[in-house]
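**Q** Predicted structure and sequence below. I'll ask about it afterward.
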Amino acid sequence: MRTVQHDSPSRRWPWFTLACVMALADQLVKEIVHAQMSFGQVIPLTPFFNWVYTGNTGAAFSFLAEAGGWQRYLFLGLALVVVVVLVVQLCKPLSRLEACAYSLILGGALGNTVDRLARGYVVDYLDIYWGEWHWPAFNMADIALFAGVLMFAVALWRESPAFKRSE
């Protein structure tokens, strides 16, 4: 059963706080990486994990990374739309799961958008691999985005008629 928060500012501020904390934590780690490492530097930590300093001018999995520069403005525009939509959604009565999902997506979007504005690329620093196979490098904002989308999918599933019939 969906538990909806009351539509009051005191019920919304924790979700906006979570988004801001996620974006700020992401930016703090990226600033440490930028200040302490050379671009392209790789620090092996385990047989399957490196700490790296790389940049992504594209989207997930470097989509459009080699597009010539125009993609920066496309992704900034999309991020602005996403941020506005998520802020509006967070002002509505939502279940805790939905509110948390939107907050994580908002925090991740803000974290990566700040990079695009400030540097022209998103700083990535987490590199997971197995043998010669490497997952594309990612960052804390990407983790927040993924977790938020996953939570949103669970929230949608829980609201589905099939789920409600099984209760």
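**A** That came through, no problem. Numbering: from 1, shown residues only.

**Q** C-alpha only now, for contacts and for neighbours.
**A** OK.

**Q** for this protein, what spans make up the helices?
**A** All helices of the chain, identified by DSSP state H, fall at 9-36, 70-90, 96-118, 140-159, 161-166.

**Q** Distance to Asn56 added to these, as TSV?
**A** Putting the helices of the chain into TSV (distance: least, CA to CA, whole Å) gives the following:
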stretch	distance to Asn56
helix 9-36	13
helix 70-90	10
helix 96-118	9
helix 140-159	12
helix 161-166	39
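
**Q** quick one, which of those helices is packed in tightest?
**A** helix 96-118 (a mean of 24; mean count of other CA atoms under 10 Å).

**Q** for comparison:
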Amino acid sequence: MTAGTTKRTGLIWLWLAAIAFIIDLGTKSFVVSHFQLGESVNILPVFNFTYARNYGAAFSMLADAGGWQRWFFGVIAVSVSGLLIYWLKQQAANKYWSNIAYALILGGALGNLYDRILHGYVIDFLHVYWDKSHFPIFNLADTWICIGAAMLILEAIMESKNDKESSNDS
């Protein structure tokens, strides 16, 4: 690297986190302005839009904890977001897979954090079910987080596989 040049880091992927955040907030705003709490509209035989509020975390964990969980999960979201930004800064910009994963998780974490701070709960509306079995209602922020986490897991598996193949070739 020559004097005057800077290393491009994964921070250039913050645009993706911003887009994920904006899409999440937009869909939640649409649901709140067009649905009554608990209202459900069938979209597919296995999928509804159902307006719900989640006062807890994943699968409504700690939803009935009395209110302290709002701040607890908020602190976790701020901490994870800070860690993700740090990791993005440490990464080269061309590490596409992990940068996209970090950006999606960051956008999702910030979307749910926004809800917790503004409302005290997270707005959920994606309702997947089969027959009488219902998956907990979730939102796009949760989807971004899950996609990003799955990408990181797949990356770790592939790296582990490549490391084993490299060591077997030597």
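**A** All right, it came through fine. A quick note: this is a predicted structure, and the numbers were derived from the prediction, not measured.

**Q** Quick TM-score on the pair, please.
**A** The TM-score (TM-score structural alignment, normalised by the length of structure 1) is 0.90; 159 aligned residues with a CA RMSD of 1.5 Å.

**Q** any idea how far Phe48 of structure 1 is from the counterpart of Thr27 of structure 2 in structure 1?
**A** Using TM-score structural alignment as the criterion, Thr27 of structure 2 maps onto Val29 of structure 1. According to CA to CA, to the nearest Å, Val29 of structure 1 stands 21 Å off from Phe48 of structure 1.

**Q** if we can go back for a sec, distance of the match of Thr27 of structure 2 from Leu106 of structure 1?
**A** For Val29 of structure 1, the distance to Leu106 of structure 1 (CA to CA) stands at 18 Å.

**Q** And Tyr53 of structure 1, by the same measure?
**A** Taking CA to CA, one finds Tyr53 of structure 1 at 24 Å from Leu106 of structure 1.

**Q** same deal with Phe61 of structure 1?
**A** Look at Phe61 of structure 1 and Leu106 of structure 1: by CA to CA, they are 20 Å apart.

**Q** Ala67 of structure 1 maps to what in structure 2?
**A** Ala67 of structure 1 maps onto Ala65 in structure 2, by TM-score structural alignment.

**Q** Structure 1: which residue goes with Tyr102 of structure 2?
**A** So, by TM-score structural alignment, Tyr102 of structure 2 is matched to Tyr102.

**Q** contacting residues for the residue mapped onto Val80 of structure 2 from structure 1?
**A** Counting by TM-score structural alignment, Val80 of structure 2 corresponds to Val82 in structure 1. Val82 of structure 1 sits next to Leu106, Ala109 when contact means CA atoms under 8 Å, 6 or more residues apart in numbering.

**Q** go with 10 Å
**A** By CA atoms under 10 Å, 6 or more residues apart in numbering, Val82 of structure 1 lies in contact with Leu76, Val88, Ile105, Leu106, Ala109, Leu110.

**Q** Nearest residue to the first one in space, please, no chain neighbours.
**A** Take Leu76 of structure 1 and drop its neighbours on the chain: the residue closest to it by CA to CA, 6 or more residues apart in numbering is Thr113, 6.5 Å away.

**Q** measure that neighbour to Ile105 of structure 1 for me?
**A** 12 Å.

**Q** Need the overlap of contacts for those two.
**A** Common contacts of Thr113 of structure 1 and Ile105, defined by CA under 10 Å, 6+ apart, comprise Ala23, Val83, Ala141.

**Q** Pretty sure the last one sits against Gly111.
**A** Yes: with contact taken as CA atoms under 10 Å, Ala141 of structure 1 and Gly111 are classed as touching, separated by 5.6 Å.

**Q** any residues in contact with both of those two?
**A** The contact sets of Ala141 of structure 1 and Gly111 overlap at Met22, Ala23, Leu24, Ala25, Asp26, Gln27, Lys30, Ile105, Val122, Val123 (CA under 10 Å, 6+ apart).

**Q** ok, the closest residue to the first one other than its chain neighbours to Val42 of structure 1 distance?
**A** What it means is Met22 of structure 1. Excluding its sequence neighbours, the residue lying closest to Met22 of structure 1 (CA to CA, 6+ apart) is Gly107, at 5.1 Å. Gly107 of structure 1 sits 27 Å away from Val42 of structure 1, taking CA to CA as the criterion.

**Q** ok, now Thr54 of structure 1?
**A** Going from Thr54 of structure 1 to Val42 of structure 1 by CA to CA gives 9 Å.

**Q** the more surrounded of these two?
**A** Thr54 (22 against 16; other CA atoms under 10 Å).

**Q** Tell me the counterpart of that one in structure 2.
**A** Alignment note (TM-score structural alignment): Thr54 of structure 1 maps to Ala52 of structure 2.
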